[in-house]
Structure formats: C-alpha cells, structure tokens
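Student: The sequence isn't on hand, but the structure is:
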C-alpha cells in the first residue's frame, strides 16, 4: 500500500501521509504525472479526516512535489530533485529522535557533527 499511517506514532497524521508520498517518490513507486487519490477517497481509506489529507497535500504542494488542480486532483510533479527523499529521511530521523527522547537542539548537534 502506498499510504501508511501509524496511529500510535507521535508524528502528526498529515505528516505521515506526506511522508508516505515522499517515500514512494524516492523509491520510484510514484513517478511524475501519476495521480494521487482524491482527498475524500484517501481519508475514507485511511479512516482519517479529509482536512488531514488536504493538509498533507498542501504541504507536498508547497514542497513542489505535487500540483493540485481543480477536477484533476493531486498530480506528482517530479520537480523535487532529491528533496522528497531527504524530506522522508528527515521525517524518519525526527520521529526516531522523539522516540529516543532527543530534543531538537541535541538532534541538530548530532546532525552537524555528522555533516562535517
């Protein structure tokens, strides 16, 4: 399944939906021109609020990963140039740091140490 959410996760549901799309794009399960399900359809499938899906789609639109068009829905643009993979990995890193009890400042320090 393309979309996965974990209700027990501390990550917001909209971010989990967006992360699913980023992951699918980075793994090439989604390609430019592919359509995503309508927000109502996806909300029903995942048993979440339609506004949660719309927020996820809005986030992806702001990142340049999808284009939202009337009557055409959400379409993958493919203009992320690796951004989608980095965003998915960052979301996983943040989720893992929360589970480990690592705060944002400590996480930034860890990333900076590994960046050099």
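Tutor: Good, I have the coordinates. Nothing here was measured: the structure is a model prediction, and the numbers come from that model.

Student: Going by C-alpha atoms from here, please, whenever you check contacts or count neighbours.
Tutor: Noted.

Student: need the strands for this protein, in chain order.
Tutor: With DSSP state E, the ranges of strands along the chain come out as 66-69, 73-76.

Student: Can you tell me what sits against the first one?
Tutor: What it means is strand 66-69. Residues outside strand 66-69 that contact it (CA atoms under 8 Å, 6 or more residues apart in numbering): 57, 60, 61, 74, 75, 76, 77, 78.

Student: Longest helix in the protein, by number of residues?
Tutor: helix 83-100 (DSSP state H).

Student: tell me which residues in that one are buried?
Tutor: Of the residues in helix 83-100, those buried by neighbour count under the rule 16 or more other CA atoms under 10 Å are 83, 84, 85, 87, 88, 89, 91, 94, 95, 98.

Student: The structure to be compared is supplied as follows:
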C-alpha cells in the first residue's frame, strides 16, 4: 500500500494518511484483516511526526474502518461493506472539501445532501 502526503496541501497530514487508507480499501488493494504499517515506521517513511500518523489512524478507527490494538497495531476491520463504506467516506471528504472551496457552509451542504437523499435513487442512465 502506498501512502502519499503533500505538506503544501491545506488538508492536514493525518487526514491525508486516512485518505490513502480509504482509497486503498475502496479500490480493493487493502482488504479486511490486513495490518497497516506500524505508526512509527510509517512516520519515519513519510518524514512526519508519529502523532500525525496516529491521528490519521484514530480517524479511521472512529469511522469504523480499522481497529487499533496495543501490541497488534492497526488492522482493517472484518466488516461487510467495508470497501463500499471506505469509498463513500472518501467521496464525502471530497464533497466537504469542494463545499469549503466554494464557500458553502456546513449547514447548507447538509441541506443539499438531505434533499438529494430524499429524492431517492438516481435514475439509471440509458446507454
């Protein structure tokens, strides 16, 4: 699995690390039960503080995508739909970033999402 960070990006490094994991899960190159690199080793390879890596890992834990266990490290959860969830979380983060760039408030964005959700499934595209 390849982790990428861009220190010049306005996105915090911990979130960039979490995004790398979400993307790998969504594309299937990271699967349930796999271990992520040890925080210290990943921090060294990315030339970032170990706490930065831990923030990214904690974010993924809070999202239900990984488990953090003392002595065992970070492990991708064995959860049905983990790949779909990771892809959805990645797209939600992109949507939030785009909304911030456009000056859309959190409440406005949530209203737009609620309206879209209420419309039900998108019609199938003809082809």
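Tutor: Cool, got the structure. Only a predicted model underlies this, so the values are computations on that prediction, with no experimental measurement involved.

Student: The longest helix of structure 1: average distance to aligned residues in structure 2?
Tutor: For helix 83-100 of structure 1, the mean distance from the matching residues in structure 2 following superposition reads 1.5 Å, by mean CA distance after the TM-score superposition for structure 1.

Student: follow-up on the earlier one: tell me which of the strands of structure 1 sits most buried.
Tutor: Neighbour counts (mean count of other CA atoms under 10 Å) averaged over each of these peak at strand 73-76, with a mean of 20.

Student: Can you tell me what sits against that strand?
Tutor: Outside strand 73-76 of structure 1, the residues within contact range by CA under 8 Å, 6+ apart are 30-38, 57, 65-69.

Student: I figured residue 56 of structure 2 hits residue 21, correct?
Tutor: No: under the criterion of CA atoms under 8 Å, residue 56 of structure 2 lies out of contact with residue 21, with a separation of 9.2 Å.

Student: between these two, which one's more packed in?
Tutor: Between residue 56 of structure 2 and residue 21, counted using other CA atoms under 10 Å, the more crowded position is residue 21 (26 against 22).

Student: which residue lines up with residue 94 of structure 2 in structure 1?
Tutor: Counting by TM-score structural alignment, residue 94 of structure 2 corresponds to residue 92 in structure 1.

Student: Now do its match against residue 4 of structure 1, distance only.
Tutor: When distances are taken as CA to CA, to the nearest Å, residue 92 of structure 1 and residue 4 of structure 1 turn out to be 13 Å apart.

Student: Residue 98 of structure 1 versus residue 92 of structure 1, what's the distance?
Tutor: Plainly put, residue 92 of structure 1 is 10 Å away from residue 98 of structure 1 if you go by CA to CA.

Student: go on, residue 16 of structure 1?
Tutor: Following CA to CA, the distance that separates residue 16 of structure 1 from residue 98 of structure 1 is 14 Å.

Student: same question, residue 69 of structure 1
Tutor: 35 Å.

Student: what does residue 15 of structure 1 give?
Tutor: From residue 15 of structure 1 across to residue 98 of structure 1, the span is 14 Å (CA to CA).

Student: same question, residue 3 of structure 1
Tutor: Using CA to CA, one obtains 22 Å as the distance from residue 3 of structure 1 to residue 98 of structure 1.
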